[in-house]
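J.: got a predicted structure plus its sequence, pasted below:
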Amino acid sequence: MSNTVLIADDSMFMRQILKRTLAEGNYQVIAEATDGCEAISLFKEASPDIVLLDLTMTCKNGMTVLKEINNLDPNAKVVICSAMGQSKLIVEALNYGARDFIVKPYFNELIPALNKLVS
């Protein structure tokens, strides 16, 4: 059975690209959030294996969502997927419990990064 993923990104276009990439890598998208509040709610409901999380979202930003998810489940596998790839943000996200940081649009790195998390 494929690993399940929650995508949290405010851009429908980006969610479509991520869904296609994940499907090609044999990952199953079980939920999509359009803002940070929805991401937390869907995480609680769906219990995905992996969360792909954008940093720039409404209601709650990705860093806040990351902290809340890790408070709910310290073993959560959250991968930040953001165009904001400054080293300070990457270090901050990793310090708050992100398992990896993929800089958009370099999605060729996405499946190998996820495969490392689930193997």
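T.: Noted; the coordinates are in hand.
J.: all contacts plus neighbour counts: C-alpha atoms, from now on.
T.: Will do.
J.: please state the offset of the lengthiest helix in the chain from the chain centre?
T.: For the chain, the helix that runs over the most residues, judged by DSSP state H, is helix 12-24. Relative to its chain's centre, helix 12-24 lies at 12 Å (C-alpha atoms, centre = their mean, to the nearest Å).
J.: list of residues touching it?
T.: With contacts defined as C-alpha atoms under 8 Å, 6 or more residues apart in numbering, helix 12-24 is touched by 7-9, 28-29, 32, 34, 107, 111.
J.: presented hereafter is structure B, for comparison with structure A:
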Amino acid sequence: MANILVVDDAAFMRTMLKLILMDAGHVVVAEAGNGLEAVEVYKRIKPDLVTMDITMPEMDGIAAVKGILSFDPSAKIVMCSAMGQRQMIMESFTAGAKDFLVKPFHKDKVAETIEKVMSI
């Protein structure tokens, strides 16, 4: 079980991912709608793991990953992106993300990826 911060600018995506994570036995301790908010929330609650959308207003997911990792180099962040964003996925790994999930989310893949990253 992990305490997770879910970050996505689309409320329905946050809700969908939250339900999948809760079904898998995790606790969603907070949500954020953009990268700036994600960094602030992370600093306040220090969750075990963050799911981070790449494309968001205010601050994108890649900049948010860098912001979180500069505060906590051991942060575990899983990027979430739509199909076809290979370049952005590569950039997110370079920034320090541990893994990625492709939208639309598949319940088994989400559970498997969270378990894998939590064991790193």
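T.: That came in fine, so what should we check first? Just so you know, these numbers come straight off a predicted model, no measurement behind them.
J.: circling back: got the angle for the next helix or strand after the longest helix of the first structure vs helix 12-24?
T.: Once the chain leaves helix 12-24 of the first structure, the next helix or strand it forms, by DSSP states H and E, is strand 27-33. Inter-element angle recorded for strand 27-33 of the first structure and helix 12-24: 160 degrees (by axes from the mean of the first three to the mean of the last three C-alpha atoms, to 10 degrees).
J.: give me the mean deviation of strand 27-33 of the first structure from the second structure.
T.: Strand 27-33 of the first structure, aligned to the second structure and superposed, deviates on average by 0.4 Å (mean C-alpha distance after the TM-score superposition for the first structure).
J.: in what element of secondary structure is the residue minimising distance to the centre of the first structure found?
T.: What sits nearest the mean C-alpha location of the first structure, by C-alpha atoms, centre = their mean, is residue 52, with 1.3 Å. Residue 52 of the first structure is located in strand 50-53, with elements delineated by DSSP H and E.
J.: and the contacts of that strand?
T.: Residues outside strand 50-53 of the first structure that contact it (C-alpha under 8 Å, 6+ apart) are 3-9, 43, 62, 66, 76-82.
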